[in-house]
Each structure stands twice: as structure tokens, then as C-alpha cells.
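Engineer: take a look and give me a structure for this.
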Amino acid sequence: MSRFRLDISRTSAVEEYDVVVVGAGPAGLSAAIYLARYGLKTVIVSKDVGGRMATAPLIEDYPGMKSVPGTKLAEMFVEHVRSLGVPIVIDLVDDIKRENNKWCIHTASGRKLCSYAVILAIGSENRKLGVPGEDRLIGRGVSYCATCDGPLFKNRTVAVVGGGNSALVSALYLADIASKVYLIHRRKEFRGYQVYVDKAKGHPKIELVLESVVTEILGSQRVEAIKVKNVNTGEEKIINVDGIFIEIGTQPPTQFLQKIGVKVDESGRAIVGPDRSTNMDGIFVTGDAAGGPCKYLFDQVITAAADGAIAADAAFKYILKNKKAEES
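Structural biologist: Model (predicted):
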């Protein structure tokens, strides 16, 4: 995402804003657009730009875009944000503390950004298989992003693990690059859109390995093969591959949420109200990291963007209410 013009400057002064948005996926970028249009001084702090949206090979269900690469849609979001004068700071957030009736964001580079409200759009992390060889070979054939690493496997053999839309789209994307793609899923049926299922089943380069799980990733310096077990018979076999792309869902940033005092549900996501407010006054959580009974039930770019807009509206009303209280 280096094509974006981002703020990576360093400063020791305390930076004052109305709202700090943490995260620059569809929820965070959408929130920033609405906040800026409300006239609030806003900044985005994020470790990267685009979130999981930017790693999608193709997005074919965003209204007005019949088919668009995830990176392109992320670019459009960012350009919209920048056109409204909202800076995007690429940095890691170390801590969030209450100081003098404001929330202060402390970053890894030493920046301190304080605001009346904070919107956490921190997304979720890739879920791992948890099998031998996975951690050791990350970056050496083990990947969680087909668009990022797929081009490295031109005319080679790869495996994709998963049964949802992300796995299906990744397999189809990789089939245009690799010589062969094994699509491994623990169940007999896929959970993704039927149009993707049909394309994968009919693609000459994709071989389905169903009702099977990966039990080990093999290789000394790089991925050389995977061990796969049939969940019904227990039979194991070795499949020679040069890379494995793991697309089995995500998990929330539970530890970070708990560190700053946000209550989480049984899944580890923040418990939010209909307006994305939390138990911490002035802290809102939106997108993939939001949970509880008010969690949206369909994880898509469009629902994340809508969720960001809801959080922005709530933050605006929260700030108005508190400023009036200060003046009276």
C-alpha cells in the first residue's frame, strides 16, 4: 500500500483532536469520512491501510462496483478520507489512557494524540491452523494473504486451506498464477457463495481435498509439503506443495481490548451498544472487533463501512453532549 501518501513524521508535542480513529480498514476509513463531514478534527492512526479489504483479490458485492480489486477499493476509501483533510498516521498504538478528561493515544514511535473520543476500528487477526511447522515457516511458504504473496508462486504448486469466500476467492486468484492449487476443506460442502464454489469446482487447475485437515507443514528452510488427514477415515497422506495459504477466518484483538479496560464477550470481541459505545466512556468499537448482542451478523466490507458510520455519528453526539456540559 506504499502508493498512499501517509503521515509518517515524528513529533514530541501532544497532538489535540476531537476524535482519534484507530485502524484504517473499511470501518475506520468510513468513520473518518463521517467525522470530517461533521466538522470534527479527526486523525487516523493505524499499522497499515485498508485492513483485510486490501488483501481481497476481488470484491464483487460492493454496491456500484461489479468487480474491483481490494487494493483499488481501499485506495478509493483513502482518497476520499484525504480529500476531507484527515491525516493518516502509520504507527502502532501501545496504550490508551485517560488524561485530563481526554483519551490519549500513546504510539510505538513516541507520539501522543489526545481527543474527546476514540473509535477503535482495529479489525481482527488471521486465525492460525496451530499445526507443527506453521510458525517456523511463516514467510517461507506459509502465508495468510494470497494477493500479497501469490505472485511469488508463479508456475508452482500451492494449497489453500478453508471453506468460506476468502478461501474460494484466494484459490481462484492463485489458479491464475500457480500451476496447481489444492483447496483443502474439513467439510464436504463449502460455506461461500455458490458462484465461487461452482467456479472452483470447474477450474482445471484446482483440485478439491474435502473432509480433510492439514496436520503438519513440512520443510527444512521452506515449505516442501503438507500432511493431510481425512476426518472420516483418519487416513493421512503427504501432498507436495511450494506454499500454503491459510484462509480459516480471523480472531479479535482481545488482549488489547482488555488491556485498556473494554469489556469483551465470549468470542473476545468488545461488547458494544447499538451506537458502538462500550463500558468505557468516550470509547467506541466498530467493525470486526465489535461484539456482544449488537454485533452485526454478516462480515462484509459494506457492513463494516456502515458500522463505522454508526460509530462516527455516536461519537459526534457524544462530543456535542460533553461540550455543552462543559459550557454550562
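
Engineer: CA atoms for contacts and neighbours, from now on please.
Structural biologist: OK.

Engineer: list the contacts of Ala117.
Structural biologist: Residues in contact with Ala117 (Cα atoms under 8 Å, 6 or more residues apart in numbering) are 18-20, 102-103, 282-284, 315, 318-319.

Engineer: for the comparison step, fold the sequence that follows:
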Amino acid sequence: MRKVVILGTGPAGLTAAIYTARANLQPLVVEGNEPGGQLTTTTEVENFPGFPDGVMGPELMDNMRRQAEKFGAEFRRGYATGIDLSARPFRITIDETDVIEAEAVIISTGASAKLLGIPGEKENVGRGVSTCATCDGFFYRGKKVLVIGGGDSAMEEANFLTRFADVTVVHRRSELRASKIMQERARQNPKISWVLNVTPVEVVADERGFRALKVRDNATGEERLLEADGMFVAIGHKPNTDFLKGQLETDELGYIKTVPGTARTAIPGVFACGDVQDSRYRQAITAAGSGCMAALDCERYLEESAAHDWSQTLSR
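Structural biologist: Presented below is the predicted three-dimensional model:
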């Protein structure tokens, strides 16, 4: 039995761990299948307060983890494959076999990169198709790559990749969805070219892996090949909520719904923070802030539960 179990170790989960550990709740943090979250695949973080010269993503996550450990948070490898929220204590299944009981649960399992879902894509991930520029960009030094998407993530990936390669941004609309500052930064980069208003149809590969992306012109219907050495998919993320099996209310995209202004879900004692419940901002600093909210809400819940149990004991 644990007072609180935290699922996930991105900025939200680690901030929640720091706060709950300082409150002497001895949290158990389950690291998940991507310890440290998405920031571990980010090079330089320029917009996290307190780092005027920027900080490397993995370094920031490592510092957060060590800070949580300093106050007594316990970490274990593995990821949640199931959870029973129908009764207390809550029962969390880790890696299909281990079961942990908890008085409260903080869900900060984040979101995972989406794929296009076209023929040839999935089977060539790791063979020229990637969802992480900072992980794989180095392998394309002096080569040509495609970046698929039109949002902030795509612009960030494209700009980063120009350190190594010539980049072509491919987007299914004529207009980009990225913020103005990110668009301007990409537009001004001489190593980025543009193929807009086309729909990706198929990944073309041979025995060595990715060779080209077949696209259809949305205006003419004409299909053509965009030849390159690699392709980076940057079209958004899917919240990691499958293990909940519908036990918590989510929006149409699968993001967990919380009571406005709090980290509380519809089930008392269950809290959600970070990208698993935030489809709008998706920033490290907002994730960390929501992790703080979840920890404080969790602490109050446990205090109130203890007070209630004590009052029931007295009444008997």
C-alpha cells in the first residue's frame, strides 16, 4: 500500500514527485516506457524560467529527478498496463504482472507521437522514418530529409534538422498551423524548402529503408515522389490513456478531463497533470505547473480522507 503513486516522469510527474515527497507522502514514481518524457529527446530548452542561456532537455529532467529523490521519492522502472479505479485502495498493474495499491494516484503519462497511418510508414520506423529529430538528426548530416506537419512541433523539428541536412517541409494544407514566431523562424531559414497542399499517400522504401514519400496534389490530384534520405513525422501526439480502459472521462481526443482550475478528475483521489490532460499548451513549464497542482490537490485529499476516517472512528 502506498499513499500516492505517480505514473510518468516528465516535467509534470517529476514536479508532482518533488512536492509530494516534500510533504512526506513518500511517493512511488513509475517511470513509464519513456523515462523523463519528451524533453529527454529535446536538445536545448530556451523557454524554461531560470535558465537564461538555455538548458539541455535531458539535463533538466535529470535535475528534476535528483531533486525528487533528494526529498524521498522512490522510482521504479516499468509502465502501467492496467488500473482499477472502481474501489479504494486503487490497484495499478505494472508490466502486466505486478500490482500496486495506492490511496491516491497522479496520472502524468504524457502523450506519444502520432503517425500518418499510410502504407510503408510503420514498418520503416527506424529505417529512415522517425518521429524524433533530436534523436536521429545526426545520422542525416549532409543529406536531404522531409518533415511532415505544419504545427509548432514540425517547425521546431525542421529548424533543428537544418543543423545537419537540407529540409523540405510537407504539409497537407496551404497554410501552416504553427505560431507566428515559429513560422517566421522557419520561413527565414534558407535550408528549409516547402511542399504545401499535398497529402502523403505512401512511404516508398527498398531493402535499405526509406527512399521517398509519395504525395497527392490536393488541387490537381496528381501524384509524385518526394525523394529524400529520411522522413520525420511531426503531426501531433496521442495521450497515453489506453491503460485506463475508459474509467476516466476524456475529451474527444482522449485527453483526461479535470475539474477546471484543479488537477482533480471525476474520481476522488485520482489526479491528472501534464500532456495527458493538456491538449492546448503542451509546454514544459505548464506541465510542471500542473504537476504542482496535482501534488497539492493530492495532499489536501489525503488530509481530508484521514480526517474523515478519524472522525468515523470517534463516532463509533
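
Engineer: any idea what the TM-score comes out to?
Structural biologist: After superposition, the two chains reach a TM-score (TM-score structural alignment, normalised by the length of structure 2) of 0.90; 307 aligned residues with a Cα RMSD of 2.1 Å.

Engineer: hmm, back to that, which of the contacts of Ala117 of structure 1 sits closest to Thr147 of structure 1?
Structural biologist: Val20 (29.5 Å; Cα to Cα).

Engineer: which position in structure 2 pairs with the closest one?
Structural biologist: In structure 2, the residue matched to Val20 of structure 1 (TM-score structural alignment) is Val5.

Engineer: could I get the contacts of Ala117 of structure 1 as CSV with neighbour count?
Structural biologist: Converted to CSV, the contacts of Ala117 of structure 1 look like this (neighbours: other Cα atoms under 10 Å):
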residue, neighbour count
Asp18, 19
Val19, 28
Val20, 27
Lys102, 18
Trp103, 21
Gly282, 22
Ile283, 23
Phe284, 29
Ala315, 27
Tyr318, 17
Ile319, 18
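
Engineer: any idea how far Asp242 of structure 1 is from the equivalent of Asp206 of structure 2 over in structure 1?
Structural biologist: Matched to structure 1 by TM-score structural alignment, Asp206 of structure 2 sits across from Ser220. Separation of Ser220 of structure 1 from Asp242 of structure 1 (Cα to Cα, to the nearest Å) stands at 12 Å.

Engineer: look at those two and report which has more neighbours.
Structural biologist: When Ser220 of structure 1 is set against Asp242 and neighbours are counted by other Cα atoms under 10 Å, the residue ahead is Asp242, at 20 against 10.

Engineer: and that one? What does it align with in structure 2?
Structural biologist: Aligned partner of Asp242 of structure 1 by TM-score structural alignment: Asp229.

Engineer: wait, its match touches Tyr140, no?
Structural biologist: Yes. The pair Asp229 of structure 2 and Tyr140 qualifies as a contact (Cα atoms under 8 Å) at a distance of 7.4 Å.

Engineer: residue range for the helix ranked longest in structure 1 in structure 2?
Structural biologist: In structure 1, assigned by DSSP state H, the helix with the most residues is helix 301-327. Using TM-score structural alignment, helix 301-327 of structure 1 lines up with residues 284-310 of structure 2.

Engineer: quick one: map Gly39 of structure 1 onto structure 2.
Structural biologist: Mapped onto structure 2 by TM-score structural alignment, Gly39 of structure 1 lines up with Asn24.

Engineer: residues contacting the equivalent of Ser83 of structure 1 over in structure 2?
Structural biologist: When structure 2 is aligned by TM-score structural alignment, Ser83 of structure 1 is paired with Lys70. Residues near Lys70 of structure 2 by Cα under 8 Å, 6+ apart: none.

Engineer: one more: Ala154 of structure 2?
Structural biologist: For Ala154 of structure 2, the contact set (Cα under 8 Å, 6+ apart) comprises 147-148, 169, 233-235.

Engineer: ditto for Ala36 of structure 1
Structural biologist: Applying Cα under 8 Å, 6+ apart, we find Ala36 of structure 1 in contact with 42, 84-86.

Engineer: what's the helix or strand for it?
Structural biologist: Using DSSP states H and E, the element containing Ala36 of structure 1 is helix 26-37.

Engineer: that helix: average distance to aligned residues in structure 2?
Structural biologist: Here the mean offset of helix 26-37 of structure 1 against structure 2 after fitting is 1.0 Å, by mean Cα distance after the TM-score superposition for structure 1.

Engineer: now the angle from that helix to helix 301-327?
Structural biologist: Angle between the axes of helix 26-37 of structure 1 and helix 301-327 is 40 degrees (criterion: axes from the mean of the first three to the mean of the last three Cα atoms, to 10 degrees).

Engineer: mean shift of the next helix-or-strand element following helix 26-37 of structure 1 relative to structure 2?
Structural biologist: Toward the C-terminus, helix 26-37 of structure 1 is succeeded by strand 42-46 as the next helix or strand (DSSP H and E). Here strand 42-46 of structure 1, set against structure 2 after superposition, deviates by a mean of 1.0 Å using mean Cα distance after the TM-score superposition for structure 1.
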